[in-house]
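Novice: Could you look at this predicted model? Sequence included:
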Amino acid sequence: MLNDLPIRKIIHVDMDAFYASVAQLDNPELRGKAIAVGGGGARGVISAASYEARKFGVKSAMSGRLAIKLCPELIFVKTNFDRYNEISKKVRHIFHDYTDLVEPLSLDEAYLDVTANKKGNPSASLLAQEIRNRISTEVGLTASAGISINKFIAKVASDYNKPNGQKTVNPEEVLQFLEDLDIRKFYGVGKVTAEKMYQKGIFTGQDLKGKSLEYLEDHFGKSGSYYYHVVRGIHNSDVKPNRIRKSLAAERTFSENLSSEIFMLEKLDHITEEVVKRLKKSKVSGKTITLKIKYSDFTLQTRSKTLPYFVSEKSIILETAKDLLFQEKMSNSVRLLGISLSNLNTETSKIKVLEAKEKAVSVQLKFEF
């Protein structure tokens, strides 16, 4: 079945500990030290950790309190998204020197389809090495890469030789690579799903491959079909250069739980200000406004309202958020509030995308990775 599929050359580039590495780049005194981005304060949550901090078990989404217990020498630094965006644009500029088929997943990672590339180089592995070298030289950061026939395998492979390394899974190696793969390494298999698979005797790709489509769909729902196909090397998702933004949001976690709606209104004003700033920067507006509320017991609630027109003005967004706040009585004190806009008026040009895809289809493939 794998032999019947078109062979593409996909690179997944993943910046190494991006937020933490940017902080170390901008402040040489932090290099070689255990640092955490965010996480400061009594209620802080870590956004990223340097590799030096990860050795102690510090990781993203961990509370700052726990992190400092694991690593007493940990240094907390503030997030700087303007700087992350600046660096990310430089990296993407390098990507586009090689192909127009670039699909950013976030500020620090992207897929590149180099089946037909601007350098005319048939070796995706050599291209990945060249791209990583340029990121190091021109940006001052390191990146890791995975290279293979589809996005799924390329993403899994990019994690193999981190940091500052790469791994190529050639077409003839794909099936064995997937069979040997620990189920926890499968992109899309989270902690809960992995535990469920363990309970059913699925520990490796080979174990997964031994289960029928019907079995996987019965036990894992719609995801069962995905697992059935990816373990056989089948993942036909194209690299989508112009991923359309579906929502834009801002939120705040408070140092102390809020029980008074008066105090919440003050916080909503600041959050709305940030949302409007991001809307203007992205040059978008939206129709659906959603208020996110996380209570002190960590239960989460969302309340939404869709307007008949697109908005980006602070006054309208804030008033709608207030209406949503007073829509029903609070069930508990609040630790987090957030506002998001969705149903955006995003428009993208697809001319370059279509041209690049046509070129990729028409090119005479050389099976060289």
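Specialist: It's in.
Novice: When you work out contacts or count neighbours from here on, use the C-alpha atoms and nothing else.
Specialist: Will do.
Novice: contact partners of stretch 71-86?
Specialist: Residues outside stretch 71-86 that contact it (C-alpha atoms under 8 Å, 6 or more residues apart in numbering): 19, 22-23, 33-40, 53, 56, 58, 67-68, 107.
Novice: Helices along the stretch 1-150 of the chain, start to end?
Specialist: Along the stretch 1-150 of the chain, counting by DSSP state H, counting those that start in this stretch, helices occupy 18-26, 51-54, 64-70, 81-95, 124-134.
Novice: which residues are in contact with the shortest one?
Specialist: Right, helix 51-54. Defining contact as C-alpha under 8 Å, 6+ apart, one finds that helix 51-54 is touched by Ala17, Gly32, Lys33, Ala34, Ile35, Ala36, Lys59, Cys71, Leu74.
Novice: nearest residue to the fifth one other than its sequence neighbours?
Specialist: Counting by C-alpha to C-alpha, 6 or more residues apart in numbering, the nearest residue to Ile35 once its immediate chain neighbours are dropped is Ile75, at 4.5 Å.
Novice: Ok, which of the helices of the stretch 1-150 of the chain comes nearest Val102?
Specialist: Val102 lies closest, by C-alpha to C-alpha, to one member of the helices of the stretch 1-150 of the chain: helix 81-95, at 7.0 Å.
Novice: Please spell out which residues along the closest one are buried.
Specialist: Along helix 81-95, these residues count as buried under the neighbour rule (16 or more other C-alpha atoms under 10 Å): Tyr84, Ile87, Ser88, Val91, Arg92, Ile94, Phe95.
Novice: Tell me which stretches of the stretch 101-250 of the chain form strands.
Specialist: If DSSP state E, counting those that start in this stretch is used as the criterion, the strands of the stretch 101-250 of the chain fall at 102-106, 109-113, 143-148, 166-168, 247-258.
Novice: Point out the other elements, helices or strands, that the second one touches.
Specialist: Which is strand 109-113. Under the contact definition 3 or more C-alpha pairs under 8 Å, 6 or more residues apart in numbering; DSSP states H and E, strand 109-113 sits against strand 10-15, strand 102-106.
Novice: want to compare, so here's the second one:
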Amino acid sequence: MNEEKSQNNRERIILHLDLDAFFASCEEVRKQELRGRPVVIGADPKDGKGRGVVSTCNYEARKFGIHSAMPISWAFRACPHAIFLPVDMRYYMETSVRIMQQAREKFPECKFELASIDEVTFDVSTFGFDGAEKLAREFKKELKKKEGLTCSIGLGPNALVAKIASDFQKPDGLTPVKPHEVKMFLYPLHVRKLPGVGPKMEEALKALGVETIGQIQNYDKAKLAKVFGKNGEYLHLEAQGKSDREIGGEWKAKSISRQATFEEDTSSQERILAALDALVEEVLEDARESKTRFKTIIVKVRYENFETHTRQKKFRSPVLEKDAKIWARELMKGFLKIGRGVRLIGFGVGGLEEEKNK
């Protein structure tokens, strides 16, 4: 089946919606005096001696090099005059639920995939390209009016292109990419815009004389496969803007998870475990707010070469919060003994069930 056609031979159109700097933007909505100032959400910096990490930050803070998963002490040194605030997951979740419901009402009866608290993907093929773009513009205006927030939206023939397009004009962007425009849209972009391309692969590609997606498009596929194995084949396909991944999901979550990508690969156990602790707390807060218990704990690690592994532990009865924190560290430590550079970590819980009223 042609990847740009749906089952009834209709042109496939995917919309990716990403709420801009969501946690920090939520704080700016309820505290107007924060607008225009660098805002960092995460652990208490304790005057540069804090041990936690940055959860997220606004665009003003990013000008100082601050980013998610950065040790909070580093963020404080980079911008000591920033406003440091704790994560208020209840507030963010309540806001997210409202917005996602508004999005579902705007794109009714469309298959969707809730990627995270601030990202969602819809199959909007039923509206046609022009119709989907019109609805996207309307939604952006309504979001700003109702919630005081902005989002960036990408439209494309598949989820890969839509995701890259949503990042193209951040913040508050709308980037439609029609099927015949895909290769030219991707052509001048840096290789890091492709999912899975991080610092190590970027350097390896640079050694081959490749720095843009267009250069990957024109590179010999067999040579890429020789250097990167299966990843080389995927890379060549993605550079053409090809992806046949279907969109679909359930509104009721089967799991709750968070992940964090380090700006630079790290083998520091202290830094990795501090980031893990922050992810665990965010997931536990989500579980509390949704009155959900869980029987499975999952950790994920992605190494510098993009090799990805997960480990999980299942329990017969719902897990206590203190045990979840202990087991998360135990499972993660098994990945860290070999001292390899780590690019990304994740934590999640599964086997969900509603909390019984006492």
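Specialist: That came through fine. This is a predicted model, so every value here is computed, not measured.
Novice: quick revisit: list only those of the contacts of stretch 71-86 of the first structure flagged as buried.
Specialist: 19, 22-23, 34-40, 53, 56, 58, 67-68, 107.
Novice: List just the nearest of those to Leu141 of the first structure.
Specialist: Lowest distance from Leu141 of the first structure to those (C-alpha to C-alpha) belongs to Val22, with 7.6 Å.
Novice: circling back to that earlier point, need the helices and strands packed on strand 109-113 of the first structure in TSV (columns: mean neighbour count and distance to Ile46 of the first structure).
Specialist: Shown next, in TSV, are those (neighbours: other C-alpha atoms under 10 Å; distance: least, C-alpha to C-alpha, whole Å):
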stretch	mean neighbour count	distance to Ile46 of the first structure
strand 10-15	28	18
strand 102-106	17	17
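Novice: Quick one: closest of those to Ile316 of the first structure.
Specialist: strand 102-106 (29.1 Å).
Novice: Measure how that closest one sits relative to helix 81-95, angle-wise.
Specialist: Relative orientation of strand 102-106 of the first structure versus helix 81-95 (axes from the mean of the first three to the mean of the last three C-alpha atoms, to 10 degrees): 160 degrees.
Novice: Show me what strand 102-106 of the first structure is in contact with.
Specialist: Contacts to strand 102-106 of the first structure, defined as C-alpha under 8 Å, 6+ apart, come from residues Phe95, His96, Ala110, Tyr111, Leu112, Asp113, Val239, Lys240, Pro241, Asn242, Arg243.
Novice: again, only this time at 10 Å
Specialist: Identification of contacts with strand 102-106 of the first structure by C-alpha atoms under 10 Å, 6 or more residues apart in numbering yields 10-14, 88, 92, 95-96, 109-114, 238-243, 353.
Novice: Throw the helices and strands packed on strand 109-113 of the first structure into CSV and include distance to Glu130 of the first structure, thanks.
Specialist: Listed next are these as CSV, based on distance: least, C-alpha to C-alpha, whole Å:
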stretch, distance to Glu130 of the first structure
strand 10-15, 12
strand 102-106, 16
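Novice: Tell me which of those approaches Ser125 of the first structure most closely.
Specialist: Checking those against Ser125 of the first structure by C-alpha to C-alpha gives strand 10-15 as the closest, at 8.3 Å.
Novice: how close does the closest one sit to the second structure?
Specialist: Following the fit onto the second structure, the mean deviation recorded for strand 10-15 of the first structure is 1.0 Å by mean C-alpha distance after the TM-score superposition for the first structure.
Novice: returning to that earlier point: over in the second structure, tell me which residue corresponds to the residue nearest to Ile35 of the first structure.
Specialist: Taking TM-score structural alignment, the alignment pairs Ile75 of the first structure with Ile83 from the second structure.
Novice: Report the separation between that match and Val29 of the second structure.
Specialist: Separation of Ile83 of the second structure from Val29 of the second structure (C-alpha to C-alpha, to the nearest Å): 15 Å.
Novice: tell me the most buried of the strands of the stretch 101-250 of the first structure?
Specialist: Sort those by mean neighbour count, taking mean count of other C-alpha atoms under 10 Å, and strand 143-148 sits at the top with a mean of 28.
Novice: Superposed on the second structure, what's the mean shift for that strand?
Specialist: Strand 143-148 of the first structure, aligned to the second structure and superposed, deviates on average by 1.0 Å (mean C-alpha distance after the TM-score superposition for the first structure).
Novice: That strand corresponds to what range in the second structure?
Specialist: Going by TM-score structural alignment, strand 143-148 of the first structure sits over residues 151-156 in the second structure.
Novice: what separates that stretch from the chain centre, distance-wise?
Specialist: Here stretch 151-156 of the second structure is found 14 Å from its chain centre; the criterion is C-alpha atoms, centre = their mean, to the nearest Å.
Novice: again with stretch 155-170 of the first structure
Specialist: How far stretch 155-170 of the first structure lies from its chain's middle: 17 Å, per C-alpha atoms, centre = their mean.
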